[in-house]
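Q: The following block contains a protein sequence and its predicted model.
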Amino acid sequence: MAERLSLPELPYDYGALEPAISGEIMLLHHQKHHKTYVTNFNKALQQLEDAVSKSDASAIVQLQSALKFNGGGHINHSIFWKNLAPVSQGGGEPPKGSLGNEIEKEFGSLEALVHKMNSEGAALQGSGWVWLALDKEFKRLLVETTFNQDPLVTKGSSLVPLLGIDVWEHAYYLQYKNAKADYLANIWKVMNWNYASEVYEKECP
């Protein structure tokens, strides 16, 4: 039997990212949206195990979309919570060291990277994510977008997510209404570059 997913705890209080992200949004986002992905993934996983035991090929195929959507929702949000940090814990401090140097080399400046990610996030039609990715194969940084809850790995097996920004309406609408650009501008004030740097240095020692 495959191990079931569980909802990770946030490493900070729900209100700790204010005013960039309201405590109400964080509570709903974590306790409702992420929790639902975990619940529905575990349900689909149980159904898959039942279908496999019966060699029910039709049911196995039908369950793939639910597993991808809900599993992706869990993967993406688990990264997203780590990508954020209260200002008192370093949120918003620019990247230093090897990641900071690589961003300047690849994009020209941190400001240029932020502009690129915000532009691509704002232009994304419907729901999805914008990512700062490391391509392990070519040892270079790039910006990618994914639709719905597709995890970054669906764009390539060598891609590692360093930062992901949720651009679903549930991530910002209660606070920012339809001003997605304002949400994208403010989220950088609580971006946890320390986490991104740790992942980068692990993958590019």
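A: Yes, it's here.

Q: For the rest of this, base every contact and every neighbour count on C-alpha atoms.
A: Noted.

Q: So Thr154: helix, strand or coil?
A: At Thr154 the chain is in helix, as set by DSSP: H, G, I helix; E, B strand; the rest coil.

Q: from memory Tyr12 sits against Ala85, does it?
A: Yes. Using Cα atoms under 8 Å, Tyr12 is in contact with Ala85, at 7.5 Å.

Q: more neighbours, these two?
A: Ala85 (23 against 14; other Cα atoms under 10 Å).

Q: How about the more buried one: what's its closest non-neighbour residue?
A: If the residues on either side of it in the chain are set aside, Ala85 comes closest to Gly91, at 4.5 Å by Cα to Cα, 6 or more residues apart in numbering.

Q: Give me the number of neighbouring residues for that neighbour.
A: Using other Cα under 10 Å, Gly91 has 20 neighbouring residues.

Q: and it, what element?
A: Under the criterion DSSP states H and E, no helix or strand holds Gly91.

Q: For it, give me its contacts.
A: Contacts for Gly91 (Cα atoms under 8 Å, 6 or more residues apart in numbering) come out as Leu84, Ala85, Lys189, Val190, Met191, Asn192, Trp193.

Q: want to compare, so here's the second one:
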Amino acid sequence: MNKHYKFINVPLPYDYDAMEPYIDEKTMHLHHDKHLQTYIDNLNHTLSQYPQFQDWTLEQLLSNIPSLPEEIQTSVKNNGGGVFSHQLYFENLANPAPPQPVGMLGEAIQMEFGNYSTFEDQFKAAALSVFGSGYAWLVLNAAGQLKIITTQNQDTPLALGMCPILNLDVWEHAYYLKHYNMRADYIDDWFHVVNWENANERYMRCFGMES
């Protein structure tokens, strides 16, 4: 993944059909090649006239929206958020995947939620609670605690000073071809392809550690 302008849509680290039968091949094509590409194109267009921000990382841009010129704040928040959220979503898929969280993240989930089953129930409830379009996230807050939060549209936890560990895209384009309006079925399938090893690496990086 490139960190600065000009952003590019890097290929998926797996085949489009790699998440079958949980996420279908056509959805992966459209989601990555069309939806994500549009956010990238729009973000690059927005930043093209502002060279003073072209060396900012995506995380810096999204963490400092109020510092940007007012005329590009909404575009950077929406399109930059779309790039960040989609890239994290695609990076955190694997098939086969570990059945449960691993490493330090696994231990932290046990401590915060009691057990993995409780975490799964709470995360699913959060994802179902998103009205319209948005995401469910597992984040590390400023106090070093694991929390489940939701955001609307392409808002990210970066603006809240939180470190994202994993996310679930619950925009309808992420699941409608396979599951129609049955978001709960899509969420259940997603749990089969969570790349917990990658999530554990992100968790450790939140603390400034490498796996």
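A: On my side now, so go ahead. All figures in this text were calculated on a predicted structure; none of them were measured in a lab.

Q: Could you work out the most separated pair of the contacts of Gly91 of structure 1?
A: Greatest spacing in those, by Cα to Cα: Lys189 and Trp193 (10.7 Å).

Q: Looking at the two, which one has more neighbours?
A: Using other Cα under 10 Å as the criterion, Lys189 of structure 1 and Trp193 rank with Trp193 on top: 25 against 22.

Q: which neighbours do Lys189 and Trp193 of structure 1 share?
A: Here Lys189 of structure 1 and Trp193 have Gly91, Gly92, Glu93 as joint contacts, going by Cα under 8 Å, 6+ apart.

Q: Leu138 of structure 2 maps to what in structure 1?
A: Counting by TM-score structural alignment, Leu138 of structure 2 corresponds to Leu132 in structure 1.

Q: secondary structure class for its match?
A: Classification of Leu132 of structure 1 using three-state DSSP returns strand.

Q: Pretty sure it sits against Leu159.
A: No. Applying Cα under 8 Å, one finds Leu132 of structure 1 not in contact with Leu159, separated by 9.7 Å.

Q: Quick check: which element contains the residue of structure 2 most remote from its centre?
A: Relative to the centre of structure 2, and counting by Cα atoms, centre = their mean, the farthest-placed residue is Gln49 at 27.3 Å. Assigned by DSSP H and E, Gln49 of structure 2 falls within no helix or strand.

Q: how close does the biggest helix by length in structure 2 sit to structure 1?
A: Secondary structure of structure 2 read by DSSP state H shows that its longest helix is helix 116-129. Once the two models are superposed, helix 116-129 of structure 2 sits on average 0.9 Å from its counterpart in structure 1 (mean Cα distance after the TM-score superposition for structure 1).

Q: what range in structure 1 matches that helix?
A: Mapped onto structure 1 using TM-score structural alignment, helix 116-129 of structure 2 covers residues 110-123.

Q: now the matching stretch: how far from the chain's centre is it?
A: Relative to the centre of its chain, stretch 110-123 of structure 1 is centred 16 Å away, using Cα atoms, centre = their mean, to the nearest Å.

Q: same question, stretch 120-137 of structure 2
A: For stretch 120-137 of structure 2, the distance from its own C-alpha centre to the chain's C-alpha centre is 13 Å (Cα atoms, centre = their mean).

Q: Please pull up the equivalent of Lys34 of structure 2 in structure 1.
A: By TM-score structural alignment, Lys34 of structure 2 lines up with Lys32.

Q: Strands of structure 2, start to end?
A: For structure 2, the strands defined by DSSP state E cover 134-140, 146-152, 163-169.
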